[in-house]
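**Q** Here is the input, now give the coordinates:
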Amino acid sequence: MSKVIAAAVEALEKRLPEGFPQVAKFVIHDEGAIIADPQGVRADDAETPADVTLSASRETFEGMLGGTVNPMSAYMTGKLKLDGPMGLAMQLGQALAK
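**A** The predicted model follows:
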């Protein structure tokens, strides 16, 4: 597991201490993937099917976790890609903005 993924898992565990009610996947380009589901947050091999998947560069993802990048703005400018229902992605965006 890369240091970037390990740090992202740690940050997401703080924002999603009870996990996420559905299966959400975060794909960080050239680094790996993270799953958040009812069992918690963990690194993933990117093969796990998800209800919603958010994909972004390391810089964009770190900015979202650090509060310097708004997830909705990142999506609107094409820096964040979404695969799945917008409502579910918005729930994740609110968790990232904490």
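**Q** For the rest of this, base every contact and every neighbour count on C-alpha atoms.
**A** Noted.
**Q** Looking at the chain, which helix is longest?
**A** helix 3-15 (DSSP state H).
**Q** Give me the residues contacting the next helix or strand along the chain from it.
**A** Next in sequence after helix 3-15, counting helices and strands by DSSP states H and E, comes strand 24-28. Strand 24-28 is contacted by residues 5, 33-37, 46, 50-58, 61 when judged by Cα atoms under 8 Å, 6 or more residues apart in numbering.
**Q** here's the other one to compare against:
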Amino acid sequence: MTLQDIADQIQTGLNGTHFDGSLKFDCGDDGAIVLAENKASTMEQDTDCTIRLSQDNLVKLLTGKLNPMTGVMMGKLKISGDMSVAMKLGKLLG
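**A** Below you'll find the predicted structure:
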């Protein structure tokens, strides 16, 4: 599964919802997915919040196999920037 595939799945999930703010999933050398203006893309840009994690852990996070709080505590994902934006993502995934 490519990052573009993941971005497309996120976009499908965003349809009919409103995500306020901007968020980047930074997967290091694999690239990044940016959620901004209710769109998911692989275009790099500055965001309110960045979540650094592996592409594998991103898939687990989005499919409910990795709890965000557990991921942070275990060091599987690191959040920087505006934490309130990350909290909104939790509601969107839930």
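**Q** So after superposing, what's the score?
**A** Scored against TM-score structural alignment, normalised by the length of the second structure, the superposed chains reach a TM-score of 0.84; 93 aligned residues with a Cα RMSD of 1.7 Å.
**Q** that older thread, among the contacts of strand 24-28 of the first structure, which lie within strands?
**A** Of those, the ones assigned to strands by DSSP state E are Ala33, Ile34, Ile35, Ala36, Asp37, Val52, Thr53, Leu54, Ser55, Ala56.
**Q** residues in contact with the second one?
**A** Taking Cα under 8 Å, 6+ apart as the contact definition, Ile34 of the first structure lies against Ile5, Val9, Lys25, Phe26, Val27, Val41, Arg42, Ala43, Asp44, Ala46.
**Q** Likewise for the third one?
**A** When contacts are counted by Cα under 8 Å, 6+ apart, Ile35 of the first structure touches Val23, Ala24, Lys25, Phe26, Val41, Arg42, Ala43, Asp44.
**Q** again, but for Phe19 of the second structure
**A** By Cα under 8 Å, 6+ apart, the residues touching Phe19 of the second structure are Ala36, Glu37, Asn38, Lys88, Leu89, Leu92.
**Q** Aligned against the first structure, show me the partner of it.
**A** Mapped onto the first structure by TM-score structural alignment, Phe19 of the second structure lines up with Phe20.
**Q** Not counting its neighbours along the chain, what's nearest its match?
**A** Asp37 (4.4 Å; Cα to Cα, 6 or more residues apart in numbering).
**Q** My guess is that neighbour contacts Gln22. True?
**A** Yes - if you go by Cα atoms under 8 Å, Asp37 of the first structure and Gln22 touch, sitting 5.4 Å apart.
**Q** All set now, cheers.
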